[in-house]
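Colleague: Got a predicted model here, sequence first, then my questions.
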Amino acid sequence: MTTALADKTCTPCRGGIPPLEREEAEALRANCKDWELPDDGHRIERKFHFTNFREALNFVEGVGELAEAERHHPEICFGWGYAKVSLQTKKIKGLHENDFIMAVKIDRLFDSTRASVADRNK
């Protein structure tokens, strides 16, 4: 199902629909296993690790470009060697399939970022 989510595009959420129930969120989270679903169940988040500030910054810029393309904007906190990304659909104050679509796409971006860093270090 990861491929299926990665092939989807975030759809605008206009509100008025209920957020995913925890069980539904857990089922979708199986596609992005490194993401955590905190106890409140209203968001998913993941901390990414890098070897320096520049790699973290480049990743955050890539996430920003992806967010603009998908029109689904995460909260991002980053610093030397890390970036923490949190996803939530604010219009419904909870989780929507869009959050998991973004998570899978962010994971792919991270994997490609790590691969390009490894290639440069060869």
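Modeller: Received the coordinates, thanks.
Colleague: only C-alpha atoms for contact and neighbour calcs from this point on.
Modeller: Fine.
Colleague: From residue 19, how far out is residue 6?
Modeller: When distance is defined by C-alpha to C-alpha, to the nearest Å, residue 6 is 20 Å away from residue 19.
Colleague: scratch that, residue 91 is what I was asking about
Modeller: From residue 91 over to residue 19 the distance is 9 Å, taken as C-alpha to C-alpha.
Colleague: So between those two, which is more surrounded?
Modeller: Between residue 91 and residue 19, counted using other C-alpha atoms under 10 Å, the more crowded position is residue 19 (21 against 16).
Colleague: tell me what whichever helix or strand residue 3 is part of is packed against?
Modeller: Taking DSSP states H and E as the definition, residue 3 sits inside helix 2-7. Where contact means 3 or more C-alpha pairs under 8 Å, 6 or more residues apart in numbering; DSSP states H and E, helix 2-7 is packed against helix 97-120.
Colleague: ok, structure two:
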Amino acid sequence: MTGLAGETITDGAPALDMARAETLLAGLPGWALTADGRGISREWRFKSFRGAAALANLAAWQAEAANHHPDIAFGWGFARVTFTTHSAGGVTMNDLIMAARLNQATD
């Protein structure tokens, strides 16, 4: 799934069925479906607040550039990013593309 980060965000992308989302998610290390199955989430650990804030800012800037915004939580030693497409009611290719872009920037 190395090319996913280079794919284009598409307005109105439909939600993926659970099996397809899980298959594609297997190619995104660190990411998992949320408990309700309507989003994907990853958490990073850091040795400082500064590292967590930097990751949160990176995710925010990438999201703003793509106009596809996640929920971001961070504090001392952790940052968690969760993508979902509310308008589609679940995980779309856009969410997976954004996760791949964030992985590419951080791994």
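Modeller: Arrived safely, thanks for sending. Here the structure is a predicted model, which means the values were calculated and not measured.
Colleague: Do you know the score for how well these two fit?
Modeller: The TM-score (TM-score structural alignment, normalised by the length of structure 2) is 0.92; 107 aligned residues with a C-alpha RMSD of 1.3 Å.
Colleague: circling back to that earlier point, after the helix holding residue 3 of structure 1, which helix or strand is next? Please name it.
Modeller: helix 22-29.
Colleague: Next, the buried residues of that following helix.
Modeller: By neighbour count on 16 or more other C-alpha atoms under 10 Å, the buried set for helix 22-29 of structure 1 is 25-26, 28-29.
Colleague: what's the average distance of that helix to structure 2?
Modeller: Compared with structure 2 after fitting, helix 22-29 of structure 1 deviates on average by 0.6 Å (mean C-alpha distance after the TM-score superposition for structure 1).
Colleague: In structure 2, which residues correspond to that helix?
Modeller: Mapped onto structure 2 using TM-score structural alignment, helix 22-29 of structure 1 spans residues 18-25.
Colleague: One more: stretch 87-103 of structure 1?
Modeller: The aligned range for stretch 87-103 of structure 1 is 83-99, by TM-score structural alignment.
Colleague: How about stretch 46-54 of structure 1?
Modeller: Aligning stretch 46-54 of structure 1 against structure 2 (TM-score structural alignment) gives residues 42-50.
Colleague: Now find how far off-centre the matching stretch is within its chain.
Modeller: 16 Å (C-alpha atoms, centre = their mean, to the nearest Å).
Colleague: end to end, how far does that stretch reach?
Modeller: First-to-last residue span, stretch 42-50 of structure 2, C-alpha to C-alpha: 18 Å.
Colleague: cool, stretch 82-100 of structure 2 as well?
Modeller: Note: stretch 82-100 of structure 2 ends 13 Å apart using C-alpha to C-alpha.
Colleague: Tell me which residues touch the one residue sitting closest to the centre of structure 2, please.
Modeller: The residue lying closest to the centre of structure 2 (C-alpha atoms, centre = their mean) is residue 99, at 3.4 Å. Shown in contact with residue 99 of structure 2 (C-alpha atoms under 8 Å, 6 or more residues apart in numbering): 5, 28, 31, 83.
Colleague: Next, the closest residue to the third one other than its chain neighbours: secondary structure please.
Modeller: For residue 31 of structure 2, the nearest residue in space outside its immediate sequence neighbours is residue 42; the separation is 4.7 Å by C-alpha to C-alpha, 6 or more residues apart in numbering. Taken by DSSP: H, G, I helix; E, B strand; the rest coil, the conformation at residue 42 of structure 2 corresponds to strand.
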